[in-house]
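1. coordinates only, sequence not included:
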């Protein structure tokens, strides 16, 4: 069982284990916002509700904002596993401006690509091939990208994740 942790300003911070969330609540570092109705946890002196969403009692400052690291899996997920050139199922990624020409490994230069288009394009640009991108590559945004573990969300988290989008 997992728990969504909200900063004191209701900003989604992380997904933690149920045990970690319960320790934060027991140490008065967080309060329970959403709980499971059944199966309380029995301690030596009292019982605790099972936390689904907790709110930190003190604001945690995050250094330098959150940047989503560029990964192959992330690019494929951002582009819904669809080729940016033909729209078919994509299993590889492609540099719009090839690395051999100075193209960077960045969200703005990487797109999902099917194997066929990737091989045909080679080290050319889409303009040289006469191709158009079906989408403009840009960094992903929203809580589903900055909070780890939100790929498999609990329906009770949705209102809190939607606030951050």
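-> Cool, the structure landed. Only a predicted model underlies this, so the values are computations on that prediction, with no experimental measurement involved.
2. From now on I want contacts and neighbour counts done on CA atoms only, so please keep to that.
-> OK.
3. can you give me the strands in this structure?
-> 2-6, 12-17, 30-42, 47-56, 92-95, 110-113 (DSSP state E).
4. which of those strands sits most buried?
-> strand 110-113 (a mean of 28; mean count of other Cα atoms under 10 Å).
5. Any idea which residue is closest to the centre of the chain?
-> residue 145 (2.2 Å; Cα atoms, centre = their mean).
6. Report the contact partners of it.
-> Shown in contact with residue 145 (Cα atoms under 8 Å, 6 or more residues apart in numbering): residue 68.
7. any idea how far residue 11 is from it?
-> 13 Å (Cα to Cα, to the nearest Å).
8. Below is an additional structure, to be compared with the one above:
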């Protein structure tokens, strides 16, 4: 408890804030409460879990940088070939760089050292190593934070407001 998903007036995820900021937005009438926790701040006022702004806020487009950390986050720190989770993870080019493969969201995946060596200078199809899921560019950097906050069935009520988790 303590984290609150903030939705735009269009129900688009906008931010994650703390419960104090969410309560202020609710009391000022700038937001409405859509979901709440079982605990109460006051007998008639439950802790908010999801709030929606009453007026639409235009959000500027922000590109997500292609970094090792972001690739690991997108792939949930697991090998996309065998599912291994651990510290010994590398980045693998689906189409190897030596064959013209680019550094892009769609061409990079997380792989364990064993699978990366086994695949070598081949494509997954040539190596008979299918990917668990096709890589793609994340919707937003907020997506990473929402995935973290909904792990282990935490904040399960957020799932109906977010695509792709």
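-> Great, that's in hand. Just so it is clear, the structure is predicted and the values come from calculations on it, not from any experiment.
9. What does the TM-score come to for these two?
-> The TM-score (TM-score structural alignment, normalised by the length of the first structure) is 0.70; 154 aligned residues with a Cα RMSD of 3.4 Å.
10. before we move on, the earlier item: now the strands of the first structure as TSV including distance to residue 139 of the first structure?
-> What follows is the strands of the first structure, written out as TSV (distance: least, Cα to Cα, whole Å):
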stretch	distance to residue 139 of the first structure
strand 2-6	23
strand 12-17	19
strand 30-42	31
strand 47-56	27
strand 92-95	14
strand 110-113	10
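11. What are the buried residues along stretch 66-80 of the first structure?
-> 72, 74-76, 78-79 (16 or more other Cα atoms under 10 Å).
12. Residue 96 of the first structure: neighbouring residues, count only.
-> 22 (other Cα atoms under 10 Å).
13. what's stretch 75-84 of the second structure in contact with?
-> By Cα under 8 Å, 6+ apart, stretch 75-84 of the second structure touches 72, 85-86, 89, 109-112, 115, 129-133.
14. try stretch 124-144 of the first structure
-> By Cα under 8 Å, 6+ apart, stretch 124-144 of the first structure touches 12, 68, 78, 84-87, 96-98, 107-111, 121, 150-151, 161-162, 164-165.
15. so how far does that stretch reach from one end to the other?
-> Taking Cα to Cα, stretch 124-144 of the first structure runs 33 Å from one end to the other.
16. So for the longest helix anywhere in the first structure, what gets flagged as buried?
-> Using DSSP state H, we find that the single longest helix of the first structure is helix 18-26. Neighbour-count burial for helix 18-26 of the first structure, counted by 16+ other Cα under 10 Å, picks out 18, 21-22, 24-25.
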